[in-house]
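**Student:** sequence first, predicted coordinates after that:
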Amino acid sequence: MREIVLDTETTGFDPLSGHRLVEIGCVELFNHLPTGEVFHRYLNPERDMPEEAFKVHGLSAEFLSDKPLFAEVVSDFMAFIADSVLVIHNAEFDMRFINAELARLGFQTLPMSRSIDTVAMARKRFPGAQANLDALCRRFDIDNTHRTHHGALLDAELLAEVYLQLIGGRQPGLELGVSKASGPAEGERRIERVARPARSFAPTEDEAQAHATFLGKLKNPIWLRD
């Protein structure tokens, strides 16, 4: 089974307001495991870079100015993802931007039905806990110390590891290798359980005597028959 873990970086939050893609990162999975095949492109958004977006991913308009346009990489991108399921953290956001770029070029858009949203998976499995990528990396003990900025390929690689844990580790369905057992993840309450002393079920002397008296009243009990 082939899946593509995908992440993007953008100039803002809404493609309908003129914001564009600036980076695409994809990691190929086969039977839920990375194959080593990736797709990674920086993109020239043909516009300025808002300061808020720059603080998130660190990609300046100057750095992106000599990078290819989405129109120049779209064929390679579509060939890489082919008809595979797309695993995305907050799928609606990335799919909206990708589809806006595809529609701008007259390509058929991608249906949401072919995406798996790992945010929804995490919230269903860990209600009330944080579901961002950093929090999930902490929960599953995945090293993300090199993540100083958001980056599409780096985040896709981390998400591939998170996704593997969300579906149950390397043996899906058996719940092997899940989150740390040392304590609750951030945002969860710790439940303290007080150990109770073991109960004694041995009868008292009075109870044993009462039982013997009761048995003595039985006529022809089965345990005394030959």
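**Tutor:** Cool, the structure landed.
**Student:** from here on, contacts and neighbour counts on C-alpha atoms
**Tutor:** Will do.
**Student:** give the helix, strand or coil label for L110.
**Tutor:** coil (DSSP: H, G, I helix; E, B strand; the rest coil).
**Student:** which residue is the nearest non-sequential neighbour of V5?
**Tutor:** Nearest residue to V5, sequence neighbours excluded (Cα to Cα, 6 or more residues apart in numbering): V87, at 4.5 Å.
**Student:** could you confirm that neighbour falls within a strand?
**Tutor:** Yes - per three-state DSSP, V87 lies within a strand segment.
**Student:** structure two is appended below for comparative analysis:
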Amino acid sequence: MSLPPKIETLRRASVFNKKTRKRAIEKLKKDKSYLMKCLKEDIKENIIFRNYEDYLISVVLEEENKMQRFKPFPRQKAFSSKDFLSYYIQDLKNTPKEGKIRKVGVFDTETTDITGYIISYAVVIQDMEDLSTKEIYELLNPEAKISEEAFSVHKISQEELKNKPTFKEKKDEILNIFNSLDMVVGHNVLYDFGVLKRELERINHFPNVIDIPIFDTMYYAADVVVLEKKKMPRLEEAIAFFFGKKNINYHNALEDVKATLKVFNKLLES
């Protein structure tokens, strides 16, 4: 039975770091006997795994006596991102320190238009242990025209970009950033991944960057942020709900990722 896109997006968040995920999956490929025992015990009607790959990894760590495996939960609870968030936080707390996500990168782009190319991108990398951060911000020459509508939003002009590097010139640097992360965080980050995919396809490059775990603050905040009308919260609405109205230069990629990081950290306190 297929699940709504909201749930599938929520399920992409991982509590495990890249090294732990890779090691556990490699071990499972060699011996699935303990996993099959666990699945027989855990799979019942109307349940859902928060993240099935995380479940697999927790089974490996349980077999190694490092933690108890994650349990599935009632399917109906998955329809509330508030419930989903509580399960994520619980799983994160139950994960041994050496296995937890350590390096997350908050990602955002600004583009020539809604289906266009990148003119700026930003990543704030946060160490989840000490909460230290590193900021990356870059303007790019999109080699395409910026629409008037897009300019009215981000205020980045064609003239400003004419001597900037192209995406092709920065591609390896960008991909190396993603390869260094345990998880990518963003507010409607699937849109930005779509932009990144479009840029890569334009230069005939097809890596699986979209396969990285993601934590989308828009989806996770959907049933946490209270609005007059039930809908997915915009970033500024999430900030206002948690912190009050702030004077932030929204639609600047760096300012947006710094605001998104605040929302992400606040959600994990819930």
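**Tutor:** Looks like it came in fine. Here the structure is a predicted model, which is why all the values come from computation and not from measurement.
**Student:** picking up where we left off before, can you report how many residues neighbour whatever residue of structure 2 lines up with the residue nearest to V5 of structure 1?
**Tutor:** Alignment note (TM-score structural alignment): V87 of structure 1 maps to V185 of structure 2. Using other Cα atoms under 10 Å, V185 of structure 2 has 25 neighbouring residues.
**Student:** which position in structure 2 aligns with N31 of structure 1?
**Tutor:** Checking TM-score structural alignment: N31 of structure 1 goes with M128.
**Student:** its match contacts K103, correct?
**Tutor:** Yes - contact criterion Cα atoms under 8 Å: M128 of structure 2 and K103 qualify, at 6.2 Å.
**Student:** when these two are compared, which one has more neighbours?
**Tutor:** K103 (19 against 14).
**Student:** counterpart of that one over in structure 1?
**Tutor:** Per TM-score structural alignment, K103 of structure 2 is aligned with R2.
**Student:** SS state for M49 of structure 1?
**Tutor:** Strictly by three-state DSSP, M49 of structure 1 counts as coil.
**Student:** skipping adjacent residues, who's closest to it in space?
**Tutor:** With Cα to Cα, 6+ apart, the residue lying closest to M49 of structure 1 is A61, at 5.4 Å.
**Student:** state the number of residues packed around the aligned residue in structure 2 for the one you found.
**Tutor:** Aligned by TM-score structural alignment, A61 of structure 1 pairs with Q158 of structure 2. Using other Cα under 10 Å, Q158 of structure 2 has 18 other residues around it.
**Student:** next one: the one 4 residues further on
**Tutor:** For K162 of structure 2, the count of nearby residues is 13 (other Cα under 10 Å).
**Student:** try L39 of structure 2
**Tutor:** Residues near L39 of structure 2, counting by other Cα under 10 Å: 13.
**Student:** can you check the one 3 residues further on too?
**Tutor:** Residues near D42 of structure 2, counting by other Cα under 10 Å, number 15.
**Student:** again with E3 of structure 1
**Tutor:** Neighbours of E3 of structure 1 (other Cα under 10 Å): 24.
**Student:** how near is it to A210 of structure 1?
**Tutor:** According to Cα to Cα, to the nearest Å, E3 of structure 1 and A210 of structure 1 sit 71 Å apart.
**Student:** which parts of structure 2 are helices?
**Tutor:** 5-10, 18-30, 33-42, 52-63, 81-93, 148-154, 158-161, 167-179, 189-202, 217-220, 235-243, 253-267 (DSSP state H).
**Student:** equivalent range in structure 1 for the first one?
**Tutor:** Read that as helix 5-10 of structure 2. Counting by TM-score structural alignment, helix 5-10 of structure 2 has no counterpart in structure 1.
**Student:** what's the answer for the fifth one, then?
**Tutor:** Mapping helix 81-93 of structure 2 onto structure 1 (TM-score structural alignment) gives no aligned residues.
**Student:** between that helix and helix 253-267, how big is the angle?
**Tutor:** 80 degrees (axes from the mean of the first three to the mean of the last three Cα atoms, to 10 degrees).
**Student:** so how far is helix 81-93 of structure 2 off the chain centroid?
**Tutor:** 15 Å (Cα atoms, centre = their mean, to the nearest Å).
**Student:** okay, angle between it and helix 52-63 too, please.
**Tutor:** 30 degrees.
**Student:** list the buried residues in helix 81-93 of structure 2.
**Tutor:** By neighbour count on 16 or more other Cα atoms under 10 Å, the buried set for helix 81-93 of structure 2 is 81-85, 87-88, 91-92.
**Student:** picking up where we left off before, surely the match of K103 of structure 2 touches L29?
**Tutor:** Yes - if you go by Cα under 8 Å, R2 of structure 1 and L29 touch, sitting 5.7 Å apart.
**Student:** name the residue closest to the centre of structure 2, please.
**Tutor:** In structure 2, the centroid-proximal residue (Cα atoms, centre = their mean) is I214; its distance is 2.5 Å.
**Student:** what's that one aligned with over in structure 1?
**Tutor:** So I214 of structure 2 corresponds to S115, using TM-score structural alignment.
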